[in-house]
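>>> Got a sequence here, can you build the structure:
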Amino acid sequence: MTETIFAEHLNQPPKLKPGTLRVIPLGGLGDVGRNMSVLEVEGRLLVMDCGVLFPEDSQPGVDLILPDFDYIRDRLDDIAAIVLTHGHEDHIGAVPYLLRLKPDIPLVGSQLTLAFVEAKLREHRITPYTLAVKEGQKESFGPFHCEFVAVNHSIPDALAVYVETSAGTVLNTGDFKMDQLPLDGRITDLRAFARLGEKGVDLFMVDSTNAEVPGFTVGEQEIGPTLAALFARAKQKIVVASFSSHVHRVQQVLDAAAEHGRKVAFVGRSMVRNMGIAAEMGYLEVPDDVLVDVKRIDQLPDDQVVLMCTGSQGEPMAALGRIANRDHRVSVGPGDIVVLASSLIPGNENAVFRVVNGLMALGAEVVHKGNAKVHTSGHASAGELLYCYNIVRPKNVMPIHGEVRHLIANGKIAESMGTDPERIVLAKDGHVVDLKDGVAKVVGEIPNGYVYVDGSSVGEISEADLKDRRILGDEGFISLFAVVNSETGGLIAGPEIHARGVAEDDAVFEKIRPDIIKALEQAVVDQSNRRDTYQLQQVMRRVVGRYVSQRLRRRPMIIPIVVEA
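So this is what the prediction gives:
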């Protein structure tokens, strides 16, 4: 089972044969985010989800990370539809970037999911063609015949998708859990899972995010009493940070605020937008006279204020991060309570705790999942996954949505209930999985990398650029400038040496100037009559690089410039 995921140097996949269903994960297998898979049969494609991944500290300056669209870039006309399982950013955030390439690809999803997507697309000035679906509905998109199944998640209107083709069937759970007492009363439809299992599921694509967590995920209703207790003892301002699409958590905050005579203001553009949509569509019930504009909070006493904001993952430009940095109209201090009502996405730990420390330094009390029951996951734990495997009894299993450790843990759960290890497909992004005659296996690999969004540029930033940024941030920068005679190659001026972020004064480099001059003179002699400024630049780089490495124990970026006069 574990051999496939660690396979290196796989060949290009063979040409798709008749009677074969091909599945290509382009994101989400190896990361928590950037979820996207492509199904291919009879020359047509079905895209399932199209999300973003948020950058880590090792990716400075990056705003978002997209799936790699190169595999489908030249086949946009073959895409029958984009099917979205739910409205979280890691499943819908990259849709605008895909529709930039072809705006009329049909978007399919639940009512709330499409509303969130359409709001994003308006910002990109794209008017999509959409089809709203709900649980129990069946629709065909070319050779793909889809049935939609209700699943419970941390956002309303989430769907699993069952896909029938001439070459086999696929059941994709999307993100889900099995909360038996959800706030909206909409449970994961295990009866439908059982019915589809009886019908036949050739490939079960299963959410892996919580596969390492034993037992069952805590229900949403268990969070309400904790929030109520916090509201009851709070003497001053309350700030609650959550994902901007977590309708259920916002509902609990609104209910607690109404019960304790407080007003709620939404802070953060995405929070205001998404909760406005949810309230307008009836997914969020706003108690009378509870919501106020954030501009009015200064007119209210602190013991009547609740701020519902973004930034629970430590994003520096989100509302909570700016509050912690004293760069927001909202301020916190001693006596205020800040609640982080979210789980930590792997990779965000440092950023989150940086914000926590900043808030606590201002005197605020910070309550989070680690010290109080203020959040529960939206993903099925190991016990729930085991239930699903026993109910569906698929022919093949393909864990999706998670890091490598999550995918492996999910595969082991499937194996524990009797699935043949040879039928458990552990793949990573870019692996090509073919389903033929009821057997699924990895048959090759396509190029697949991160696509970085940096400001207005998409895909222009490379790993080399990020390496340069890391060096600049960690080690600093040294510039060298010299002028040489265009005829003789003799040094006319310089070398001038300037350092930034090296923690040393420029004067320290005066010691190395004679060595640079000597090396340049020797290089001119060695080059005879040929004047190569590039070679002279490399000479300066080597001399200074050796000096700062041996004497200063640093490896800064060195930019040498030699001009002729």
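>>> Only C-alpha atoms from now on, for both contacts and neighbour counts.
Noted.
>>> Nearest residue to Pro182 in space, please, no chain neighbours.
In space, Pro182 comes closest to Glu220 once its chain neighbours are excluded; the distance is 6.2 Å by CA to CA, 6 or more residues apart in numbering.
>>> what sits against the one you found?
Glu220 makes contacts with 179, 181-183, 248, 375-376, as judged by CA atoms under 8 Å, 6 or more residues apart in numbering.
>>> Before we compare anything, build this one as well:
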Amino acid sequence: MSHPHPELKAAPPLPEGGLRVIALGGLGEIGRNMTVFEHAGKLLIVDCGVLFPEETQPGVDVILPDFTSIRDRLDDIVAVILTHGHEDHIGGVPYLLRERSDIPVVGSKLTLAFLEAKLKEHGIRPRTVRVREGDRRAFGPFDCEFVAVNHSIPDSLAVAIRTRAGMVLHTGDFKMDQFPLDDRITDLRAFARLGEEGVDLFLTDSTNAEVPGFTTSERELNPAIEQVMRTAPRRVIVSSFASHVHRIQQILDAAHQHGRKVAFVGRSMVRNMGIARDLGYLKVPSGLVVSTKELEKLPDHKITLVCTGSQGEPMAALSRMATRDHQIRIGKDDTVLLASSLIPGNENAIYRVINGLTRWGAHVVHKGNAKVHVSG
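Here you go, the predicted structure:
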């Protein structure tokens, strides 16, 4: 945890019929979300993500939740439920499954597809259980019901966990976009029904909870993205999270509208967008997406590149472009669109990338000077 409490003593034995909730990450930090529920001698885990290092942690690739407290109880784990497919919720799963490979992993279709592609690189074949909103499944003494929530990645779920000790409602990450691109809204009727039944503990996402007002709809970004595609004199290079299917859909639609071809750059971007397209979450007009080799034959004003690196990650494609350490060379009058938010702690790295891109003559469009991102 980023805010340890060394003054706290070890937890007492769990009373018979009681429920214990242990957060192994995700509190007071943006990342490594992992919550353990203990009841009737069994453990249920919700999410298992990673946290990306800060500048003060050189040589560190990712930061994992601390598995120490559950390492001697791996056989008691009945399932790992994944609320959605972002790295800060699924990135730690390969490391947990290295310790016990047959733990059932529960999630929606897209979430499990992203996870399985990741686990393939680790040489792990998971035991998966696919669920969707409205499903209700028992895992040991935990009776779990899944509820649709809207987020910046499709197929996100909240989970209501019923036990003899009471009901916990865990929202996962969510927002209240009433006009999402996939028309799948947060199911407030289900939340109301659960509230009437009686929720004993409500665990809710709190990112940006201190910001007043309402989250802007994803659809309201279309004019700014369309303007970039229409007015950019040369290439457009878009950087986004490799899991932000909705944002990439907007980029594809705008590029297609203005006669631009699109190429995906970066292993995770190519992999995830291929999965999203195969499963029908990403609609790609015929002939729109081409290889980077094919782009070499096109004039600059017909080119759009979609890559990773929106958070200034040093090994990501955009950061390497900014330092001229990539085969794609940023040039004068290229337009770079940072289609993502600025995650707290990444400010210096992001501004360093923006400065590097500007140095080579690029025009950088980001949340600070255009309406190109909304909160997830």
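>>> State the pair within the contacts of Glu220 of structure 1 that is farthest apart.
Distances among those were taken as CA to CA; the most separated pair is Leu181 and His375, at 15.4 Å.
>>> Look at the two and report which has more neighbours.
Legend: neighbour count by other CA atoms under 10 Å for Leu181 of structure 1 and His375, higher for His375 (24 against 13).
>>> Trace that one over to structure 2, please.
Taking TM-score structural alignment, His375 of structure 1 has His373 as its aligned residue in structure 2.
>>> my guess is its match contacts Lys367, does it?
Yes. Between His373 of structure 2 and Lys367 there is a contact under CA atoms under 8 Å: 6.0 Å.
>>> can you count the residues close to Gly314 of structure 1?
Should you count by other CA under 10 Å, Gly314 of structure 1 turns out to have 23 residues around it.
>>> Likewise for Lys263 of structure 1?
Lys263 of structure 1 has 20 neighbours, counted by other CA under 10 Å.
>>> wait, what's in contact with the aligned partner of it in structure 2?
For Lys263 of structure 1, the aligned position in structure 2 is occupied by Lys261, per TM-score structural alignment. Residues in contact with Lys261 of structure 2, defined by CA under 8 Å, 6+ apart, are 255, 288-290, 295, 302-304.
>>> Check those residues against structure 1 and tell me which are still in contact there.
Of the contacts of Lys261 of structure 2, the subset whose aligned partners also make contact in structure 1 (criterion: both residues aligned by TM-score structural alignment, their matches' CA atoms under 8 Å) comprises 255, 288-290, 302-304.
>>> Redo those residues as JSON lines? Include neighbour count, secondary structure and distance to Asp135 of structure 2.
Converted to JSON lines, those look like this (neighbours: other CA atoms under 10 Å; DSSP: H, G, I helix; E, B strand; the rest coil; distance: CA to CA, whole Å):
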{"residue": "Ala255", "neighbour count": "23", "secondary structure": "helix", "distance to Asp135 of structure 2": "38"}
{"residue": "Leu288", "neighbour count": "15", "secondary structure": "coil", "distance to Asp135 of structure 2": "37"}
{"residue": "Val289", "neighbour count": "19", "secondary structure": "strand", "distance to Asp135 of structure 2": "36"}
{"residue": "Val290", "neighbour count": "13", "secondary structure": "coil", "distance to Asp135 of structure 2": "39"}
{"residue": "Lys302", "neighbour count": "20", "secondary structure": "helix", "distance to Asp135 of structure 2": "45"}
{"residue": "Ile303", "neighbour count": "21", "secondary structure": "strand", "distance to Asp135 of structure 2": "43"}
{"residue": "Thr304", "neighbour count": "28", "secondary structure": "strand", "distance to Asp135 of structure 2": "40"}
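>>> which among those gets closest to Met229 of structure 2?
The shortest approach to Met229 of structure 2 among the kept ones among the contacts of Lys261 of structure 2 belongs to Ala255, at 6.1 Å (CA to CA).
>>> That closest one against Val262, yeah?
Yes. Under the contact definition of CA under 8 Å, Ala255 of structure 2 touches Val262, with a separation of 7.2 Å.
>>> shared neighbours of these two, anything?
In the contact map built from CA under 8 Å, 6+ apart, the residues linked to both Ala255 of structure 2 and Val262 are Thr304.
>>> Please enumerate the helices of structure 2.
Remark: helices assigned in structure 2 by DSSP state H are 87-90, 93-97, 109-121, 188-197, 222-231, 245-257, 267-278, 292-295, 317-322, 347-359.
>>> what range in structure 1 matches the fifth one?
Counterpart in structure 1 of helix 222-231 of structure 2, with TM-score structural alignment as the criterion, is residues 224-233.
>>> Pull out the buried residues from the matching stretch.
Neighbour-count burial for stretch 224-233 of structure 1 flags 224, 227-228, 230-231 (criterion: 16 or more other CA atoms under 10 Å).
>>> Same list, those, but as a markdown table with distance to Gln537 of structure 1 please.
Listed next are these as a markdown table, based on distance: CA to CA, whole Å:
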| residue | distance to Gln537 of structure 1 |
| --- | --- |
| Gly224 | 65 |
| Leu227 | 63 |
| Ala228 | 67 |
| Leu230 | 63 |
| Phe231 | 65 |
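>>> Tell me which residue of structure 1 lines up with Val306 of structure 2.
Here Val306 of structure 2 is matched to Met308 in structure 1, going by TM-score structural alignment.
>>> hang on, Pro182 of structure 1 packs against Gly219?
Yes. The pair Pro182 of structure 1 and Gly219 qualifies as a contact (CA under 8 Å) at a distance of 6.9 Å.
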